[in-house]
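Undergrad: Build me a model from this:
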Amino acid sequence: MYFKIVPMRDRGIARSWEEIGRDRPIRGDVNIRHEMCKIMNRDSNIARIRPVMPLDPELLPPLIDAFLSGMATNAFTLSGIEEVDGRLYAQSWYCRPE
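TA: The predicted structure follows:
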């Protein structure tokens, strides 16, 4: 299922709702799988955004240890950890249906 996704943090620092609302959402298919995570050296729930065109690159770094942290009538939030430049940061995705 395709969603409009907006990252809620920048290198672990929370963004304001005004900034999140102004940001252009990423359109993609949210996919969550339980798989081996090389970074953590263990199994993890990993969320990925699959691009609209199959050969396009990933649009955001995957969320490691992904979990549903909030849900309302027309949106939900996935939270977890992302790797950016070899470092791990907290991250959440604000997801709305198209």
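Undergrad: from here on, contacts and neighbour counts on C-alpha atoms
TA: Fine.
Undergrad: ok now do residue 25, which residues does it touch?
TA: By Cα atoms under 8 Å, 6 or more residues apart in numbering, the residues touching residue 25 are 4-6.
Undergrad: For this protein, which segments count as helices?
TA: Assigned by DSSP state H, the chain shows helices spanning 17-22.
Undergrad: I'd like the structure of this one too, to check against the first:
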Amino acid sequence: MQYEVLPLFERGKRKPKKAYSSAPRISACVQMNKSLQTPLGRESRVAHAYTGPGVSELPELYEAHVDGIAVLAFTIEGVEFIDGQMYQQAWHCRLPEHKIQVPWNLCPRGPLDELL
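TA: As a prediction, this is how the structure comes out:
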């Protein structure tokens, strides 16, 4: 599915929370699957964030798991490899704002709505 992804760490160090609102989010198709071939030398759950066909702006997350989930967003945690070094990473994923539909706005309006 298509999400707006925000990496929460930079080379293993958490970014300041003030930077979250101003940081650009990456629009990507997020997928998680098991892979037999990983830099860890064993089977691992891997998260991918594809921005195009076979193109990814973010390094893959290994040992990925969903850490927190809410109605319109979730967080995936894992480790990434940058320049041969392993770093902690988490992605905050949310639906693109233009796709959020509030359930009570989806129903057709009726004559009783005028009374509210």
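Undergrad: After superposition, what's the TM-score here?
TA: Overlay of the two chains. TM-score (TM-score structural alignment, normalised by the length of structure 1): 0.92; 96 aligned residues with a Cα RMSD of 1.1 Å.
Undergrad: sorry, back to before: distance to residue 38 of structure 1 and neighbour count added to the contacts of residue 25 of structure 1, as CSV?
TA: Conversion of these to CSV gives the following (distance: Cα to Cα, whole Å; neighbours: other Cα atoms under 10 Å):
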residue, distance to residue 38 of structure 1, neighbour count
4, 28, 18
5, 25, 27
6, 25, 21
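Undergrad: from these, which ones fall inside strands?
TA: Members of these lying in strands (criterion: DSSP state E): 4-6.
Undergrad: Sort out which one of those lies nearest residue 88 of structure 1 for me.
TA: Nearest to residue 88 of structure 1 among these: residue 6, at 18.7 Å, using Cα to Cα.
Undergrad: What separation is there between the closest one and residue 46 of structure 1?
TA: Distance, residue 6 of structure 1 to residue 46 of structure 1, by Cα to Cα, to the nearest Å: 17 Å.
Undergrad: same deal with residue 4 of structure 1?
TA: According to Cα to Cα, residue 4 of structure 1 and residue 46 of structure 1 sit 18 Å apart.
Undergrad: do residue 32 of structure 1 as well
TA: Residue 32 of structure 1 is 5 Å from residue 46 of structure 1, by Cα to Cα.
Undergrad: quick one: contacts for the residue minimising distance to the centre of structure 2?
TA: Nearest to the geometric centre of structure 2 sits residue 93, at 2.9 Å (Cα atoms, centre = their mean). Residue 93 of structure 2 makes contact with 3-6, 73-76, according to Cα under 8 Å, 6+ apart.
Undergrad: And residue 11 of structure 2, by the same measure?
TA: Residue 11 of structure 2 makes contacts with 82, 87-89, as judged by Cα under 8 Å, 6+ apart.
Undergrad: Fine by me, we can end here.
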